[in-house]
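**Q** build me a model:
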Amino acid sequence: MAEFHFVEDYEKHVARLMRDHPIDEAMSLAVGGAYDIIGRIEAEALIRNGLRDGMRLADVGCGSGRTAVALARRLRIDYDGYDIVQALLDYAKSKTPEEYRFHMNRAVKLPAPDATFDYVCAFSLFTHLLHEETFIYMRDCHRVLKEGGKLLFSFLEFRMAALWPIFEATVKQYEASTRPTLNMFLERQAIEVFAAKIGFSVEEFIDADAPVLDEHMLGQSMCVMVR
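**A** Below you'll find the predicted structure:
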């Protein structure tokens, strides 16, 4: 058995996708599909919320490099991506500038010294973790951020009607024993409690259906926290 549920889940999920689809399609599906446009939306969200040239960014749960590819087109940053599946990391590395660094990391903590990063992002990461794992990861993001640094992450929440179909689909997959990975909803009140306990201040919540790039929305809610 894997040390954490998400390692075993995602290794099997990615292996199935690579078996059943061409590599580019498999790598897009592994991070939820719509590789180009979602990457551009994520990059725009980061830039709107303070990511700038010269900053050092930790992309936690970087997957196959969707966010990294989009960022490389727009900014010159010091980039570190972390994920749990080597095939995803290898693909991300092949699509991004050679100075971008990618790391295998299967803990819910980051292998980096205190106050290393100006910014941390986590797209579709906490959506697949238990709440206690999310809290531990958030706490470690606080540790590796510089004073005044930001954490931007996406999450699923019941208050957004547009996200209810995700829960319905998860229920059906669970009943049919076909659920590929865990989908976890996290409410804003819980996020605010986590932030207060850790020492973050919540700067902004962004609704899942709020346009981010022209008329395009991410499809998950987002939260911006400041250390």
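**Q** CA atoms for contacts and neighbours, from now on please.
**A** Fine.
**Q** please enumerate the helices of the protein.
**A** 5-20, 23-29, 35-48, 66-72, 86-95, 131-144, 164-175, 188-198 (DSSP state H).
**Q** what's the single longest strand in the chain?
**A** strand 145-155 (DSSP state E).
**Q** for the helices of the chain, which one sits closest to Gly219?
**A** Closest approach to Gly219 among the helices of the chain is made by helix 35-48 (9.2 Å; Cα to Cα).
**Q** gap between the residue nearest to Phe205 when sequence neighbours are not counted and Arg106?
**A** Residue nearest to Phe205 in three dimensions, not counting chain neighbours: Cys223, with 4.6 Å by Cα to Cα, 6 or more residues apart in numbering. Relative to Arg106, Cys223 is positioned 24 Å away (Cα to Cα, to the nearest Å).
**Q** export the helices of the chain to TSV and tack on mean neighbour count and distance to Leu151?
**A** Output for those, formatted as TSV (neighbours: other Cα atoms under 10 Å; distance: least, Cα to Cα, whole Å):
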stretch	mean neighbour count	distance to Leu151
helix 5-20	16	22
helix 23-29	18	24
helix 35-48	19	10
helix 66-72	22	15
helix 86-95	18	22
helix 131-144	20	7
helix 164-175	13	24
helix 188-198	15	11
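**Q** would you list those helices in a markdown table and tack on distance to Asp59?
**A** Shown next, in a markdown table, are the helices of the chain (distance: least, Cα to Cα, whole Å):
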| stretch | distance to Asp59 |
| --- | --- |
| helix 5-20 | 17 |
| helix 23-29 | 17 |
| helix 35-48 | 11 |
| helix 66-72 | 8 |
| helix 86-95 | 12 |
| helix 131-144 | 11 |
| helix 164-175 | 24 |
| helix 188-198 | 19 |
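**Q** ok, which of those helices comes nearest Tyr79?
**A** helix 66-72 (8.1 Å).
**Q** what about the residue most central in space within the chain, distance to Ala2?
**A** Central residue of the chain (Cα atoms, centre = their mean): Phe123, 2.1 Å from the mean position. When distance is defined by Cα to Cα, Phe123 is 23 Å away from Ala2.
**Q** now the other sequence, so there's something to compare against:
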Amino acid sequence: MAQFHFVEDYERHVRRLMRKHPIDEAMSLAVGGSYAEIGGVECEILLHAGLQPGQSVVDFGCGSGRLAAALGQRLAVEYLGIDVVQALLDYARSKSPPHYRFRVSRTLALPVETASVDMVCAFSVFTHLLQTETYLYLEEMLRCLKPGGTVVCSFLELAAPNAWHAFHETVQQQRTSQVPNLNMFLERSQIEVFIQKLRSGGYIYESVGFLDPTAAPWPSGHALGQTVAILRKGVAPAPMRHLEL
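**A** Here you go, the predicted structure:
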């Protein structure tokens, strides 16, 4: 399997933060800051998407554990956090319930058994992947989910007013060849095309809903700042389609 294109850059970025800042500040900055606030919003989004006590959740791109820390205080679940940087996983483990599991993965596959989990989430992950990689991971998530399971994923939507600042900043960095990592911008229409095409073991994504980046229907009152897609795996394999000649 191919390796992530940004592993070395992100490891270097995390090491630099750890040299310059106290560990808690460095681990917050490594995931964009507002550690507790955004972790709480992510937790609320999973509850909104239907996560129930006792269910299993895979947190793909878990970073330093802001979701794991918040989730551990709110709901008893089976949890697996996956990331590419071991230092982030070590910190996440220190902030999480002892039964939470964490694993390094640097391939285009998820280290999860087929049809074994209730929910897979990816917050601020597709924002740093090529579109082809996003497609492959959505396919992997479909494989991993139990029938009726849910994917919750966020992305930078260029049509959203608040995304323009991130795009403009990336343009300025590109001018001087100082882009620290890939910033990818998607649209809802692209996500919709992906779910129309995706199939794994005969199963498809049956529905899709979106949450606006500035929406704050959460008890905390905070907003995530990225568009969120909620996808559900079909409860039964889809019938085969005959090709039109």
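**Q** could you find the closest non-adjacent residue to Ser124 of the first structure?
**A** That would be Ser154: by Cα to Cα, 6+ apart, it lies 5.8 Å from Ser124 of the first structure.
**Q** what's Gln178 of the second structure aligned with over in the first structure?
**A** Counting by TM-score structural alignment, Gln178 of the second structure lines up with Thr178 in the first structure.
**Q** contacting residues around stretch 219-226 of the first structure?
**A** 49, 148-157, 162-163, 195, 200-209 (Cα atoms under 8 Å, 6 or more residues apart in numbering).
**Q** so it matches what in the second structure?
**A** Taking TM-score structural alignment as the measure, the second structure aligns residues 225-232 with stretch 219-226 of the first structure.
**Q** what about the residue nearest to Ser124 of the first structure, how many neighbours?
**A** Neighbour count of Ser154 of the first structure, defined by other Cα atoms under 10 Å: 25.
**Q** give the contact list for it.
**A** Ala122, Phe123, Ser124, Leu125, Phe126, Thr127, Gln220, Ser221, Met222, Cys223.
**Q** let's see it at 10 Å
**A** Going by Cα atoms under 10 Å, 6 or more residues apart in numbering, Ser154 of the first structure touches 42, 121-127, 186, 205-208, 218-224.
**Q** pretty sure His99 of the second structure is touching Arg93, no?
**A** Yes - assessed by Cα atoms under 10 Å, His99 of the second structure is found in contact with Arg93 at 9.5 Å.
**Q** related to what we said a few turns ago, what's near enough to touch the match of Gln178 of the second structure?
**A** Shown in contact with Thr178 of the first structure (Cα under 10 Å, 6+ apart): Thr170, Lys172.
**Q** for Thr170 of the first structure, see how far away it is.
**A** In terms of Cα to Cα, Thr178 of the first structure sits 9 Å off from Thr170 of the first structure.
**Q** need the buried ones from the contacts of stretch 219-226 of the first structure selected in ChimeraX.
**A** Of the contacts of stretch 219-226 of the first structure, the buried ones can be selected in ChimeraX as follows, counting by 16 or more other Cα atoms under 10 Å:
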select :149,150,151,152,153,154,155,156,157,163,195,200,202,206,207,208,209
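**Q** distance check, Pro22 of the second structure against Ala30 of the second structure.
**A** Look at Pro22 of the second structure and Ala30 of the second structure: by Cα to Cα, they are 12 Å apart.
**Q** quick one: buried ones out of the contacts of Ser154 of the first structure?
**A** 42, 121-127, 186, 206-208, 218-224.
**Q** from Val7 of the first structure, how far off is the match of Gln178 of the second structure?
**A** Distance from Thr178 of the first structure to Val7 of the first structure, by Cα to Cα: 17 Å.
**Q** same check, this time on Arg74 of the first structure
**A** Arg74 of the first structure sits 31 Å away from Val7 of the first structure, taking Cα to Cα as the criterion.
**Q** for Arg227 of the first structure, same thing?
**A** According to Cα to Cα, Arg227 of the first structure stands 29 Å off from Val7 of the first structure.
**Q** with Cys121 of the first structure instead?
**A** Counting by Cα to Cα, the gap from Cys121 of the first structure to Val7 of the first structure is 20 Å.
**Q** one more: Tyr35 of the first structure?
**A** Tyr35 of the first structure sits 22 Å away from Val7 of the first structure, going by Cα to Cα.
**Q** next: Leu182 of the first structure.
**A** For Leu182 of the first structure relative to Val7 of the first structure (Cα to Cα), the value is 11 Å.
**Q** report the contact partners of Leu145 of the first structure.
**A** Neighbour list for Leu145 of the first structure: 56-58, 112-120, 151, 226-227 [criterion: Cα under 10 Å, 6+ apart].
**Q** hmm, which of those are the buried ones?
**A** By 16+ other Cα under 10 Å, those give Arg56, Leu57, Ala58, Thr116, Phe117, Asp118, Tyr119, Val120, Leu151, Val226, Arg227 as buried.
**Q** okay if I get those as JSON lines plus distance to Lys12 of the first structure?
**A** Output for these, formatted as JSON lines (distance: Cα to Cα, whole Å):
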{"residue": "Arg56", "distance to Lys12 of the first structure": "32"}
{"residue": "Leu57", "distance to Lys12 of the first structure": "28"}
{"residue": "Ala58", "distance to Lys12 of the first structure": "25"}
{"residue": "Thr116", "distance to Lys12 of the first structure": "32"}
{"residue": "Phe117", "distance to Lys12 of the first structure": "31"}
{"residue": "Asp118", "distance to Lys12 of the first structure": "33"}
{"residue": "Tyr119", "distance to Lys12 of the first structure": "31"}
{"residue": "Val120", "distance to Lys12 of the first structure": "27"}
{"residue": "Leu151", "distance to Lys12 of the first structure": "29"}
{"residue": "Val226", "distance to Lys12 of the first structure": "35"}
{"residue": "Arg227", "distance to Lys12 of the first structure": "36"}
